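>>> Quick one: sequence plus predicted model below, questions after.
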Amino acid sequence: MRLTLAEELFLVPKRDRTGRLLSNDALSFGVAGAVLTELALLGRLVLRDGRLVAVDGRSGGLAGERAGPPAEEWWQAVRAQSRPRRPARTVGTVAAGKAYRSVGAGLRDRGVVRDERRRFLGVFPVTRWSEVDAAPGLAVRDRLARAMGGGAVDERTAALVLLVDACGLSRRLFPEADRRARKARLGELSAGPWANEGTGEAVRAIAKGVASAISTARAVRSSG
């Protein structure tokens, strides 16, 4: 089954044997970052003077894309901005556009996950996501484990590892590696294997933007 980066990140953090998926603000920003990273890998988003700029890249569209809202739509939104914005701001904009929920809905429509809608304390609506078909998520987690173990890594897998780390999930997903080993491997993956230096620069900036957006959101929440 072909998955976009956003779909892969959505499926990564399985919580327990029931198949329930971890869902929080950090992952919401991560999925938004994955949408932007997909575009960067296609050469349709580049980093200029520390800001993300939409350009005509290697592809006129995203072949095989099924997640919604389409990354093409977000590319158009970035392109329509009055001026380029820094990665963290762009990540926040995509997250506020409910990218996480839309990606989940796309996976639900394909029979990969299901959603359960409840009310927390009888008032606040909450959506819980669980795996129906465990195979796609398992394949993604296995690929990430091999990458962190020193196996051969393509640019999409390297980008996904950086996004996982930006969301603060590295320790949860790779508990067998100590902190120093994880940090060293992440450094190796951050340096490559990118198709070109410009692509890697944009992908790294988006991952940092995800981490920055998460940190800012937590600071705002704790100050309130």
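Great, that's in hand.

>>> all contacts plus neighbour counts: C-alpha atoms, from now on.
OK.

>>> So which bits of stretch 68-86 are buried?
68, 69, 71, 72, 74, 75, 78, 79, 84, 85, 86 (16 or more other C-alpha atoms under 10 Å).

>>> Please flag which of these sit within helices.
Of the buried residues of stretch 68-86, the ones assigned to helices by DSSP state H are 71, 72, 74, 75, 78, 79.

>>> Quick check: the two most widely separated of those?
Farthest pair in these (C-alpha to C-alpha) is 71 and 79. Separation: 12.2 Å.

>>> would residue 23 count as being in a helix?
No - per DSSP: H, G, I helix; E, B strand; the rest coil, residue 23 lies outside any helix segment and is coil.

>>> How about the contacts made by it?
Residues near residue 23 by C-alpha atoms under 8 Å, 6 or more residues apart in numbering: 128, 129.

>>> how near is it to residue 107?
To residue 107, residue 23 is 15 Å away according to C-alpha to C-alpha, to the nearest Å.

>>> ditto for residue 59
24 Å.

>>> residues touching the spatially closest residue to residue 88 that is not a sequence neighbour, list them.
Nearest residue to residue 88, sequence neighbours excluded (C-alpha to C-alpha, 6 or more residues apart in numbering): residue 209, at 3.8 Å. Contacts for residue 209 were tallied using C-alpha under 8 Å, 6+ apart; they are 33, 86, 87, 88, 89, 91.

>>> Kindly recompute the last result at 7 Å.
87, 88, 91 (C-alpha atoms under 7 Å, 6 or more residues apart in numbering).

>>> That one - that's part of a strand, no?
No - according to three-state DSSP, residue 209 belongs to no strand; its state is helix.

>>> Would you mind checking which of the ones in helices among the buried residues of stretch 68-86 is nearest to residue 159?
Once C-alpha to C-alpha is applied, the member of those that ends up nearest residue 159 is residue 71, at 16.2 Å.

>>> Helices along this protein, start to end?
Assigned by DSSP H, the helices in the chain fall at 5-11, 25-41, 71-80, 87-96, 99-109, 135-148, 155-166, 170-173, 179-190, 197-223.

>>> Residue 52 contacts residue 84, correct?
Yes - because the distance of 5.8 Å satisfies C-alpha atoms under 7 Å, residue 52 is recorded as touching residue 84.

>>> CSV for the helices of the chain, including distance to residue 18?
Supplementary listing: the helices of the chain in CSV, determined by distance: least, C-alpha to C-alpha, whole Å:
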stretch, distance to residue 18
helix 5-11, 14
helix 25-41, 19
helix 71-80, 31
helix 87-96, 27
helix 99-109, 17
helix 135-148, 14
helix 155-166, 22
helix 170-173, 17
helix 179-190, 28
helix 197-223, 27
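
>>> Compare the ones you listed and give me the one nearest residue 119.
helix 99-109 (16.5 Å).

>>> and the closest one, what does it pack onto?
The contact analysis (3 or more C-alpha pairs under 7 Å, 6 or more residues apart in numbering; DSSP states H and E) places helix 99-109 against helix 25-41.

>>> what about versus this one:
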Amino acid sequence: MFTIAEALVLLATDKEKGTQVSGADSIEYGITGAILSELTLMERVELQEDKMVVVDRTPTEIPYFETVLDEVEKAKKPQQVDYWVDRLPFKMHNIKKEIIQSLVEKRVLKEESKKFLFVFNWKHHPEADGRAEEEIRNRLQRIVFEDETPDPLAGILLNLIKICNLTAEVFGEDKKETVEKRIEKIAAESEYDVAISKSIEEMEAAIMIATTTAISMTVINSAMPPNN
């Protein structure tokens, strides 16, 4: 069993190189949305007067869930969703390490070290067992192309794949447009509790804005002439 964040990281990791695939530059925002959405579904956090608050501090036994809950709980005052979507990606180095460690412990990824410039150790995480990712991809294929009913976790994962510009990576470049239209339809038909639905919609809207801004800045920076 995988969390949304684990599935997203796995899909965004090159199987052989064990590094992040190209085009996944905004994955930090996607991971943030995955964790906040799942904590919402678990009824550990909720919106109160449009501010995110922790409502259940029972241990989740998932390290990166605890990390995010700690961040939200120790804030001086409750903050809106877009605050956390902007803030948590700056904490993502440790959060992502915890997610990858979880996948290593589940024997889906393995950790390997290489020397960089013969001095620095560089860790990467190729697949140890490809069956897990294949099962996730097959499930998503059935949902998109065979009208299999998605559970809330799969529905959120699909939307984050689209938001994070991973549709072509997961489904193929030739199917990108068709898949994204189908994902929009699935999202529109998703049924959650009213409060949970509002929280997830706000998270996805904030992530969409953040990722669009990040991608735009990347394009602008790459188009600028180098300094002499």
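That came through, no problem. Here the structure is a predicted model, which is why all the values come from computation and not from measurement.

>>> residues touching the counterpart of residue 55 of the second structure in the first structure, list them.
Applying TM-score structural alignment, one finds that residue 55 of the second structure aligns to residue 56 in the first structure. For residue 56 of the first structure, the contacting residues are residue 44, by C-alpha under 7 Å, 6+ apart.

>>> that older thread, who has more neighbours, residue 59 and residue 107 of the first structure?
Higher neighbour count among residue 59 of the first structure and residue 107: residue 107, with 22 against 11, using other C-alpha atoms under 10 Å.

>>> nearest residue to the more buried one other than its sequence neighbours?
residue 113 (5.9 Å).

>>> which residues sit in contact with the counterpart of residue 154 of the second structure in the first structure?
Counting by TM-score structural alignment, residue 154 of the second structure corresponds to residue 157 in the first structure. Contacts of residue 157 of the first structure were listed using C-alpha under 7 Å, 6+ apart, and none were found.

>>> how far away is residue 157 of the first structure from residue 59 of the first structure?
Counting by C-alpha to C-alpha, the separation of residue 157 of the first structure from residue 59 of the first structure is 20 Å.

>>> do residue 32 of the first structure as well
The value you get for residue 32 of the first structure to residue 59 of the first structure, if C-alpha to C-alpha is used, is 20 Å.

>>> go on, residue 147 of the first structure?
Per C-alpha to C-alpha, residue 147 of the first structure is found 27 Å from residue 59 of the first structure.

>>> repeat for residue 186 of the first structure
28 Å.

>>> same deal with residue 208 of the first structure?
Distance from residue 208 of the first structure to residue 59 of the first structure, by C-alpha to C-alpha: 25 Å.

>>> Please apply the same query to residue 194 of the first structure.
Taking C-alpha to C-alpha, one finds residue 194 of the first structure at 17 Å from residue 59 of the first structure.

>>> ok, now residue 123 of the first structure?
As judged by C-alpha to C-alpha, residue 123 of the first structure and residue 59 of the first structure stand 45 Å apart.

>>> Now do the contacts for the most centrally placed residue in the second structure.
Centroid check for the second structure by C-alpha atoms, centre = their mean gives residue 31 as the closest residue, at 2.8 Å. Residue 31 of the second structure sits next to residue 5 when contact means C-alpha under 7 Å, 6+ apart.

>>> how close does it sit to residue 99 of the second structure?
Counting by C-alpha to C-alpha - residue 31 of the second structure and residue 99 of the second structure are separated by 10 Å.

>>> Could you do residue 139 of the second structure as well?
To residue 99 of the second structure, residue 139 of the second structure is 21 Å away according to C-alpha to C-alpha.

>>> So the two - more neighbours on which side?
More crowded of residue 139 of the second structure and residue 99, by other C-alpha under 10 Å: residue 99, with 22 against 15.

>>> Map that one across to the first structure for me.
Residue 99 of the second structure maps onto residue 103 in the first structure, with residues paired by TM-score structural alignment.

>>> Quick check, that match in contact with residue 71.
No - using C-alpha under 7 Å, residue 103 of the first structure makes no contact with residue 71, being 10.4 Å away.

>>> For the residue nearest to residue 152 of the first structure when sequence neighbours are not counted, grab the count of nearby residues.
Nearest non-adjacent residue to residue 152 of the first structure, counting by C-alpha to C-alpha, 6+ apart: residue 146, 7.9 Å away. With neighbours defined by other C-alpha under 10 Å, the count for residue 146 of the first structure comes to 12.

>>> go on, the one 3 residues further on?
Residues contacting residue 149 of the first structure under the criterion other C-alpha under 10 Å number 15.

>>> what's the answer for the one 5 residues further on, then?
Neighbourhood size, residue 154 of the first structure [other C-alpha under 10 Å]: 14.

>>> any idea what sits nearest it, other than its immediate chain neighbours?
Nearest non-adjacent residue to residue 154 of the first structure, counting by C-alpha to C-alpha, 6+ apart: residue 193, 6.4 Å away.

>>> Then residue 179 of the first structure?
residue 171 (7.9 Å).

>>> Would you mind finding the match for that neighbour in the second structure?
Under the alignment (TM-score structural alignment), residue 171 of the first structure maps onto residue 168 of the second structure.

>>> Also residue 76 of the first structure?
That one, residue 76 of the first structure, aligns with residue 70 by TM-score structural alignment.

>>> Its match and residue 207 of the second structure, how far apart?
In this view, residue 70 of the second structure and residue 207 of the second structure are 21 Å apart by C-alpha to C-alpha.

>>> Kindly report the same for residue 38 of the second structure.
15 Å.

>>> out of these two, which sits in the more crowded spot?
Higher neighbour count among residue 38 of the second structure and residue 207: residue 207, with 27 against 20, using other C-alpha under 10 Å.

>>> check contacts around the aligned partner of the more buried one in the first structure.
Applying TM-score structural alignment, one finds that residue 207 of the second structure aligns to residue 210 in the first structure. Applying C-alpha under 7 Å, 6+ apart to residue 210 of the first structure gives the contacts 29, 30, 33, 88, 91, 166.
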